[in-house]
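# Got a sequence here, can you build the structure:
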Amino acid sequence: MNPNRAEGVLLGLACGDALGRPVEFDSPEQIADEHGTLTDMVGFGTWNQPAGTLTDDTEQALCIASSVAEHGSFDPADVAERFRTWYESEPFDVGVMTRRSLEALDRGAAWDEAGQSVWEDSPEGQNAGNGSVMRCPPLTIPLRNEPERLVEASKQSSQITHADPRCTWGCAALNLTIAGYLTDREAPLQWALDRIRSDAPDELVDALDPIAAGETPDSLSTSGYVVDTLQTALHDAIAADSASDAIVTAVNRGGDADTIGAVAGAVAGARFGAVDLDREWLVAIDETEAMRSLAIALV
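Below you'll find the model as predicted:
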């Protein structure tokens, strides 16, 4: 495969994350009032960090990528340990379910028990966040030609912190779609949905079927709910004319802007390649060259 497309997955995710970080939780109107259309990496804002700063979205994705590159395969126990070590570094942004699951790991829970127990203890409305779909795309690079293994690894990567079937199968749907772009399949999202349709939750499939058909729903939500995130991010990535356009559109919707930007960026990066990303964005992100090397290692 073209290494530029693999780089696009990691760098597209990072660009969406970093561009969206300063406007996370803002409304579209607030973003427009302050920035017009936000197209440049800016500093401070939400989380009060310098321009180009990455959040938990990319940091956890790099935990997965580094583990797979080092071991040559996906080892969920090793990834869980890397998540736990990352959490001990006191990152400035950690999702609620992720934090609770990693604290369970810290108490000795196994990788496949921590997220499960947190999910079972969480009420509906607080049990299916987007904290696992934002980090899972690196798995697509080494497993792009092995859809069954990719589905299993994607689900397991989610289960560490997000065991709800909408999350586990959401990771599978996203990663199959990205793999479809990396391997030049026709209609990657449709191909992904057809592979998981009989097993995935109806709520997830029903939300993504219109996107696969090229339709735009009446409203696209920017909440932290995993189904909303996937519907909006996949819409923006598939409808865009470039990777940068996909990220700008997603981020300027506001709400959970960094995560929706990251997911849209990973898909659009696979679709168009890293060469299609704004060069100034890549310059602003300190980790760009390290991520290029990591993408090549995963290929």
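# Every contact and neighbour count from this point should use C-alpha atoms.
Will do.
# Let me see the ranges of the strands in this structure.
Here the chain has no strands by DSSP state E.
# residues touching the residue nearest the centre of the chain, list them.
The central residue of the chain, meaning the one whose C-alpha is nearest the mean C-alpha position (CA atoms, centre = their mean), is Met134 at 2.2 Å. When contacts are counted by CA atoms under 8 Å, 6 or more residues apart in numbering, Met134 touches Asp57, Thr58, Ala61, Thr259, Ile260, Ala262, Val263.
# Number of residues surrounding the last one?
Each residue near Val263 was counted by other CA atoms under 10 Å, and the total is 34.
# likewise the first one?
Neighbourhood size, Asp57 [other CA under 10 Å]: 28.
# my read: it touches Cys136, true?
No: under the criterion of CA atoms under 8 Å, Asp57 makes no contact with Cys136, lying 9.4 Å away.
# Can you tell me how far the residue nearest to Gly12 when sequence neighbours are not counted is from Val9?
Closest residue in space to Gly12, ignoring its immediate chain neighbours: Gly265 at 4.1 Å, by CA to CA, 6 or more residues apart in numbering. Counting by CA to CA, to the nearest Å, the gap from Gly265 to Val9 is 7 Å.
# swap in Val251?
17 Å.
# What distance do you get for Glu29 to His35?
Glu29 is 10 Å from His35, by CA to CA.
# Now show me the structure for the sequence below, then we'll compare the two:
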Amino acid sequence: MAHAPQPRLDTWATDRAAGVLLGAAVGDALGVPYEFQATLRDDQQPRMIGGGLGPYAPGEYSDDTQMQVCIAKVAADGADLRTPETLDAIATNFQGWLSGGASDVGSQTRAVLGAAGSAPGEPGAAMLAAARSFTAGNDRSAGNGSLMRTGVVAL
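Got it, this is the predicted structure:
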């Protein structure tokens, strides 16, 4: 499949992209202690206190941003994110993140990356096959976790 050429970001656009990623990371770090918690009352203000589902320090972002960084490292050089080679690089980064001591990993993410890591073949294709298999067998697999990791794709 032929892909259209990727646009190259100029200095201004690169600066804006870095700002978007930084803003997402800060928002994630602020939200860490509140994931799956009750809505704050009107008299409460969110605070960057760490904790949450992982052993997060105040100001530390969660697995959502950690995985977005795995994608950003591949995209930083202007890679076309639609190619099998690029998907292989992202899948390899995800596996490195998981095996490198990821602080918090959702059950669906762990299941897909675990299945992909033990599958033969190219890492990207194995990740896609594992994700499709998981989704086919789990009617509650359409969460928003994947969306929290894709801001860099739009950039």
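# returning to what we had before: redo the contacts of Met134 of structure 1 as JSON lines? Include distance to Gly180 of structure 1.
Below are the contacts of Met134 of structure 1 laid out as JSON lines (distance: CA to CA, whole Å):
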{"residue": "Asp57", "distance to Gly180 of structure 1": "22"}
{"residue": "Thr58", "distance to Gly180 of structure 1": "22"}
{"residue": "Ala61", "distance to Gly180 of structure 1": "19"}
{"residue": "Thr259", "distance to Gly180 of structure 1": "21"}
{"residue": "Ile260", "distance to Gly180 of structure 1": "20"}
{"residue": "Ala262", "distance to Gly180 of structure 1": "18"}
{"residue": "Val263", "distance to Gly180 of structure 1": "15"}
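# What is the nearest of those to Cys171 of structure 1?
Val263 (10.5 Å; CA to CA).
# Now for that closest one: which residues touch it?
By CA under 8 Å, 6+ apart, Val263 of structure 1 lies in contact with Leu13, Gly16, Val133, Met134, Leu230, Ala233, Leu234.
# Try it again at 6 Å.
Shown in contact with Val263 of structure 1 (CA atoms under 6 Å, 6 or more residues apart in numbering): Met134, Ala233.
# any idea what it aligns with in structure 2?
The alignment leaves Val263 of structure 1 without a partner in structure 2, by TM-score structural alignment.
# How about Gly72 of structure 1?
Match for Gly72 of structure 1 (TM-score structural alignment): Ala79.
# same question, Trp169 of structure 1
With TM-score structural alignment as the criterion, Trp169 of structure 1 pairs with nothing.
# what's the answer for Arg100 of structure 1, then?
By TM-score structural alignment, Arg100 of structure 1 lines up with Ala111.
# which residue of structure 2 sits farthest from its center?
Relative to the centre of structure 2, the most outlying C-alpha is that of Asp43, 32.3 Å out, by CA atoms, centre = their mean.
# Would you quantify the distance from that one to Thr86 of structure 2?
47 Å.
# And for Leu53 of structure 2?
Counting by CA to CA, the gap from Leu53 of structure 2 to Thr86 of structure 2 is 30 Å.
# Equivalent analysis for Ser146 of structure 2, please.
According to CA to CA, Ser146 of structure 2 stands 17 Å off from Thr86 of structure 2.
# Check Val32 of structure 2 too.
In terms of CA to CA, Val32 of structure 2 sits 30 Å off from Thr86 of structure 2.
# out of these two, which sits in the more crowded spot?
Neighbour totals were compared for Val32 of structure 2 and Thr86, and Val32 leads with 27 against 17 (other CA under 10 Å).
# Which residue comes closest to the more buried one once chain neighbours are left out?
That would be Gly52: by CA to CA, 6+ apart, it lies 5.2 Å from Val32 of structure 2.
# Can you get me a residue count around the one you found?
Gly52 of structure 2: 18 surrounding residues under other CA under 10 Å.
# Kindly report the same for the one 5 residues further on.
Residues contacting Ala57 of structure 2 under the criterion other CA under 10 Å number 15.
# Show the contacting residues for it.
Taking CA under 6 Å, 6+ apart, we find Ala57 of structure 2 in contact with Gly50.
# Quick check: the counterpart of it in structure 1 vs Asp17 of structure 1, distance?
In structure 1, the residue paired with Ala57 of structure 2 is Pro50, using TM-score structural alignment. Remark: distance between Pro50 of structure 1 and Asp17 of structure 1 (CA to CA) = 13 Å.
# same thing with Val23 of structure 1?
Relative to Asp17 of structure 1, Val23 of structure 1 is positioned 10 Å away (CA to CA).
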